[in-house]
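> no sequence on hand, only this structure:
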């Protein structure tokens, strides 16, 4: 009850004070003289129900009036619903007022210093001298001890660097950790020595440390530990421990300037400015801070201008070497204008700090650190991805033998995925930087209901795409393994054809299904797409009748199993080996190497030379005077010789001699057939023809060829010059004799005995 009474009393006094501001002066004076109600009076007031209700009503009325007055004030100022332009104007006004106040404080520094000297007579110079002497002694002892400790620490760090030189990255990381620990130990030891000296030898009359000594020790600890971090990053004296790829000169350069800026700002803000604020005035302290910040910004601008071209060349290196990805283009764009961005950033830090010294600098430093961390994380991820793309995927030898195309497929797919991941990483870095500087509230949007819905949909769509790719990879690998003749059962031509068709059809169906699911996850209604696909398919069916005919004919060709990949076929007027067979067309490689693509709608007949078994048909022409039995015996001898070679494994049955099949103009054809495995008939036929020629030569069987015999007659006695063999042939078949006119001879006795020529 007493706590509730105290709360009501405090609220009553606040409202009373607020209402007193709006009462006339004559009424406000007696209220100031009236004594405040005691707690007991308030308790008695609350115990009375009527009085308590009246007080509650008065409080409600006062609260409503106060809210109404506040709303009217906001409406009068136009801040109830501020526009973006008004917010920018107010922010600009605050910056201008802050800068004006800071500059005014610096201008008033002379008056403050004059006041210090005018009041010097009232100051205790002995106390000031004692404080300054103690601080000077502490500074000398602190920095001298740190100088010697750093010398020993540097020797230890060099020893660690020499020890890990040339070793792996794990040893280098452990060495860097050890060297950093040694550096931290040197700083901590120097700080402890200074703290002990100040505590046991430089205490004041009260036996306590002076505040200025504590400020110096704290500034030393903060500044030197920050320098330790910078030394760990650049390692100017330990190249083997350096995590960044730079030479000794570059590392020493950046460490030198970073250490100077850290020391300038750290000691100015953490030691000298508080001392000036205590001994001179806050204006003097602020003037020192402004001078330190201005000096640091000028140094930063000079460093930017000195490294303008070097940084630009480093950032445009990827683009100059022919790389045109998103990272290379982004770095090239930033490299052209990075110095302007850096100088604008430094000037913005100075202006914003001048506007709000208490809050602006910590905010910008925090945003800067977050941006640098985001860039570092992005660079690490992109470097890992680039190295992964460069190295590629290496599969075990056993897996490569089983799935020879898997590594090639991964090499074709992984770089594209990594490029997408690299682009997403760049976008993530940009979002992180914008979040750090308050340009967007991405985390707040993600935490909202709409953000969770969108991010969940995107993640679900990405997972669906990854699962679809894994299914495709598994299916393709299974088909590839099934078609590999070195493992499992050797696939037949029919299995090769069907598995290839299955892979193509499954890939198309899976792609459509996965894309539809992904679109459905990101909020796109796929029902109109399905309906549009049906209408489009119907329109294609009417407009592309040839295409439909190709597919229908291809389906029946596959059902009838008339040809498969690897078969030697004749399709129309084209003969060759089937290289690729789809549901719409067939690709045939002819004997001269030409690849023919034949749509099934133009196929009237398919002749397959490799279905089940094959025959080599030997049509041998012999002379009319040959003994047929002798010819058959020679053909059988040639077949027996063929069975003594490796070709016998492809011969299915004995030689089938069918006898005389044709009486030609100059020869009698004798036919024989050799039944072989599909596709072996050509090789066996060539070998059999060689053996036939040898067998005929051994038996003296003539293989005739079309010829014309010319007889040159002299004085009508051409017949007497004919040989007996020729006469015998003329009895069997008339010859075509062409008589040439007689040639004048000098003497009949000098004429040759025979003048015939065939």
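Structure's in. What do you need? Just so we're clear, the structure is a prediction, and the values are computed from it rather than from any experiment.

> only C-alpha atoms from now on, for both contacts and neighbour counts.
Noted.

> could you measure the residue positioned nearest the centre of the chain against residue 330, distance?
Centroid-nearest residue in the chain, with CA atoms, centre = their mean: residue 418, separated by 2.3 Å. Noted for residue 418: a distance of 17 Å to residue 330, by CA to CA, to the nearest Å.

> just to revisit the earlier point, pretty sure the residue nearest to the centre of the chain contacts residue 385?
Yes - proximity of residue 418 to residue 385 meets the contact threshold set by CA atoms under 8 Å, at 6.3 Å.

> re earlier: what helix or strand is the residue nearest to the centre of the chain on?
Using DSSP states H and E, residue 418 falls within helix 406-436.

> about what we covered before: let me see the contact set for the residue nearest to the centre of the chain.
385, 389 (CA atoms under 8 Å, 6 or more residues apart in numbering).

> 10 Å instead, please
382, 385, 386, 388, 389, 424 (CA atoms under 10 Å, 6 or more residues apart in numbering).

> out of those, who's nearest residue 509?
residue 424 (28.2 Å; CA to CA).

> what sits against that closest one?
Taking CA under 10 Å, 6+ apart as the test, what residue 424 contacts is 378, 418, 430.

> ok, the last one touching residue 371?
Yes - proximity of residue 430 to residue 371 meets the contact threshold set by CA atoms under 10 Å, at 8.9 Å.

> overlap of the contact sets of those two?
Residues touching both residue 430 and residue 371 by CA under 10 Å, 6+ apart: residue 436.

> the two: which has the busier surroundings?
Legend: neighbour count by other CA atoms under 10 Å for residue 430 and residue 371, higher for residue 371 (21 against 16).

> wait, a helix at the more buried one?
Yes - the assignment for residue 371 (DSSP: H, G, I helix; E, B strand; the rest coil) places it in a helix.

> next, count neighbours for the nearest residue to it once chain neighbours are set aside.
Spatial nearest neighbour of residue 371, chain neighbours left out: residue 433 (4.9 Å); criterion: CA to CA, 6 or more residues apart in numbering. Look at residue 433: counted by other CA under 10 Å, it has 22 neighbours.

> residue contacts, the spatially closest residue to residue 218 that is not a sequence neighbour?
Closest residue to residue 218 apart from its sequence neighbours, by CA to CA, 6+ apart: residue 270 at 7.8 Å. By CA under 10 Å, 6+ apart, the residues touching residue 270 are 215, 216, 217, 218, 219, 220, 222, 223, 289.

> second one coming, line it up with the first:
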């Protein structure tokens, strides 16, 4: 029948059959319930263990068989020749390494930092030493390889290559890396926060762990090459289990030292950092257990080839290293972060916030790197997880969702980092006057325009980033965001119609900020309400009265705003002296005080114009009113006023000038007979005088209120 078909008919028939097979397989896979999948996973988990236990009696005999096959393939003379040539090659490698170390030590020097060495001098020394170690290992490898290729046959190299790589080169490389990080014999050069006891313990056991892992990989390849399959002895099961148990024992035994190492020396540790430090040893034990379980399930499911490249060791390495990378990130940020801008609580808070932003960005990048390394170890293409048995659409959407969220988070932190750093720079460069320095009267100097606008810009930018990347992330999951956008538009219209007052407040606030009518920290008056601008939002502002009251005023309700703290302030002081005082004498005193204060380091930078006399202001019923004035920076006028009052009082005392006092004189008929007044008469006279004074005070208060109402 096929012979009678045309090419197109055969092609269509073949495609139909392939589609039918694919549909059947998909139906079989999708038809499994969760219970069935769990049962199959459980069987795959315990099957390798039972199989390994059942084959334990033949483990050593089969291993002897592999050794016998190895000996038979080369013969006694061949084995002697093999090991002799390997010894020569290893000796040549060691000689090359020795010469390389001598030359590199001569070129780079071997200066040992003193015990009070800085981080960079210690790091420089350790890097030079690590570089010499690696250079020596490279020389060892190439010399050994050159001699080995010259002396050994391909069959002999198939044994010698893995033997040297797994049992000599890898452990020595691990020892070099461990010596660089832990410096077990030099506590003053150690890069991590751990004592010498635990540093030496970890250094020795890291070498032992690498050696055990290398032996596991070597023996599996050795048995396979010599006629003993992996499933005949299950030696890989026992050695792999030993590796995972060894890892768990190391981290459990050294949990105190590892927690201290993870804690680091940064004084600005967060609660999350403390929690990670305490949980790290237990996390490591859990990683060892989980990776062992994964190996068991994969082995029981028949995915032996997937485990031949030891992806579980790579996974375990990077997962165990991830918290240590986090500690390294915190250490690098601490030493590489630019110095704190300015001084004070604001600068310190901004410095800590900047540090946390750098750490968060580093954590995201490190997390993505670890995920990529683990995926590469298992030969997973994150863009095509369908090849690993995951739904193609779900895989693509999940990866895109993760990358979108990570990108948005990094951008969010970068924007926050930049804005917060600029805000701290502006705030600390202004030298904000403390409330006590302002005498508790308000009217302090405001911040710059950026200090007012940047917080709103930061909130707006953060909100925009969250909304944009949130929608992109939702869209990457395959969800149509068009209805969301339409709903947001309808909601916006509803808000626009139903909250016109809110829209008016927001629009008014935008124009107030564009006009630079006020800034945070300035003293303003809005419709008779006075206070310091303490906080602003997109809808309203908060004024803090100097008595502690907080007034919240929507922008749309501000008819007129008076700013008392912009650029400069003039303060006029009045002093009442008796009628017989010489005004010129008072002028000279004011001039002297102004000149002296302009020379004072505490006040000279706050003056814009010195304190000087304005002459006689008026006469009242008490004496002559003399007025003086000065121009100063906003927020400093009250401190200057206090000092001027103190100095005027001292100078008046030195010059014999008294301040005029309000007096009430009572004219009595027959004034010459006042000495004969009784106590009752004196009491009546005092009451009449008090009533007269009270009447004058009330009259003056009414006049002041009337004058203020007119203005």
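Right, received. Where do you want to start? The shown structure was predicted, so the numbers you read here are calculated from the model rather than taken from an experiment.

> drop the TM-score for these two in here.
Once superposed, the chains reach a TM-score of 0.61 (TM-score structural alignment, normalised by the length of structure 2), with 588 aligned residues with a CA RMSD of 6.2 Å.

> ok so, going back, biggest separation within the contacts of residue 270 of structure 1, which pair?
The largest separation in the contacts of residue 270 of structure 1, counting by CA to CA, is between 217 and 289 at 19.3 Å.

> picking that back up, next one: the residue nearest to residue 218 of structure 1 from residue 277 of structure 1, what distance?
Counting by CA to CA - residue 270 of structure 1 and residue 277 of structure 1 are separated by 11 Å.

> can you check residue 707 of structure 1 too?
Residue 707 of structure 1 is 129 Å from residue 277 of structure 1, by CA to CA.

> residue 261 of structure 1 now?
Taking CA to CA, one finds residue 261 of structure 1 at 22 Å from residue 277 of structure 1.

> and residue 573 of structure 1, by the same measure?
104 Å.

> between these two, tell me which one has more neighbours.
Higher neighbour count among residue 573 of structure 1 and residue 277: residue 277, with 15 against 8, using other CA under 10 Å.

> the helix or strand that contains that one: what's the following helix or strand?
Using DSSP H and E, residue 277 of structure 1 falls within helix 273-279. Downstream of helix 273-279 of structure 1, the first helix or strand assigned by DSSP H and E is helix 282-306.

> same for that following helix, what does it pack against?
helix 84-107, helix 109-118, helix 248-267, helix 273-279, helix 326-355 (3 or more CA pairs under 10 Å, 6 or more residues apart in numbering; DSSP states H and E).

> identify each buried residue in the longest helix along structure 1, please.
Looking across structure 1 with DSSP state H, the single longest helix is helix 125-164. Under the neighbour-count criterion of 16 or more other CA atoms under 10 Å, helix 125-164 of structure 1 has 131, 134-135, 137-139, 141-142, 145-146, 149-150, 153-154, 156-158, 160-161, 164 buried.

> let me see the contact set for the residue nearest to residue 105 of structure 2 when sequence neighbours are not counted.
Once flanking residues are discounted, residue 105 of structure 2 sits nearest to residue 132: 7.4 Å by CA to CA, 6+ apart. Residue 132 of structure 2 makes contact with 97, 100, 101, 102, 103, 104, 105, 108, 126, 138, 176, according to CA under 10 Å, 6+ apart.

> would TSV of the residues you listed with distance to residue 503 of structure 2 be doable?
Shown next, in TSV, are the contacts of residue 132 of structure 2 (distance: CA to CA, whole Å):
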residue	distance to residue 503 of structure 2
97	76
100	75
101	75
102	77
103	76
104	72
105	73
108	69
126	62
138	70
176	66
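
> name the nearest of those residues relative to residue 444 of structure 2.
residue 126 (53.7 Å).

> of the contacts of residue 424 of structure 1, closest to residue 360 of structure 1?
Using CA to CA, residue 430 comes nearest to residue 360 of structure 1 of the contacts of residue 424 of structure 1, at 22.1 Å.

> ok, that closest one to residue 439 of structure 1 distance?
11 Å.

> how about residue 567 of structure 1?
For residue 567 of structure 1, the distance to residue 439 of structure 1 equals 67 Å [CA to CA].

> the two - which one has more neighbours?
The neighbour comparison of residue 567 of structure 1 against residue 439 (other CA under 10 Å) goes to residue 567, with 21 against 10.

> what sits against the more buried one?
493-494, 576-579, 588, 608-611, 678-679.

> help me confirm that residue 626 of structure 2 is found in a strand?
Yes - the assignment for residue 626 of structure 2 (three-state DSSP) places it in a strand.

> which ones are touching it?
573-577, 583, 586-587, 613-619.

> repeat for residue 104 of structure 1
Applying CA under 10 Å, 6+ apart, the residues near residue 104 of structure 1 are 98, 283.

> now do the strands in structure 1.
Counting by DSSP state E, structure 1 has strands at residues 568-571, 574-581, 585-589, 595-599, 606-608, 614-622, 656-663, 668-676.

> a markdown table for those, including distance to residue 450 of structure 1?
Putting those into a markdown table (distance: least, CA to CA, whole Å) gives the following:
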| stretch | distance to residue 450 of structure 1 |
| --- | --- |
| strand 568-571 | 61 |
| strand 574-581 | 50 |
| strand 585-589 | 50 |
| strand 595-599 | 52 |
| strand 606-608 | 62 |
| strand 614-622 | 71 |
| strand 656-663 | 84 |
| strand 668-676 | 73 |
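
> so for residue 354 of structure 1, which of those strands sits nearest?
Distance to residue 354 of structure 1, taken as CA to CA, is lowest for strand 574-581 among the strands of structure 1, at 75.7 Å.
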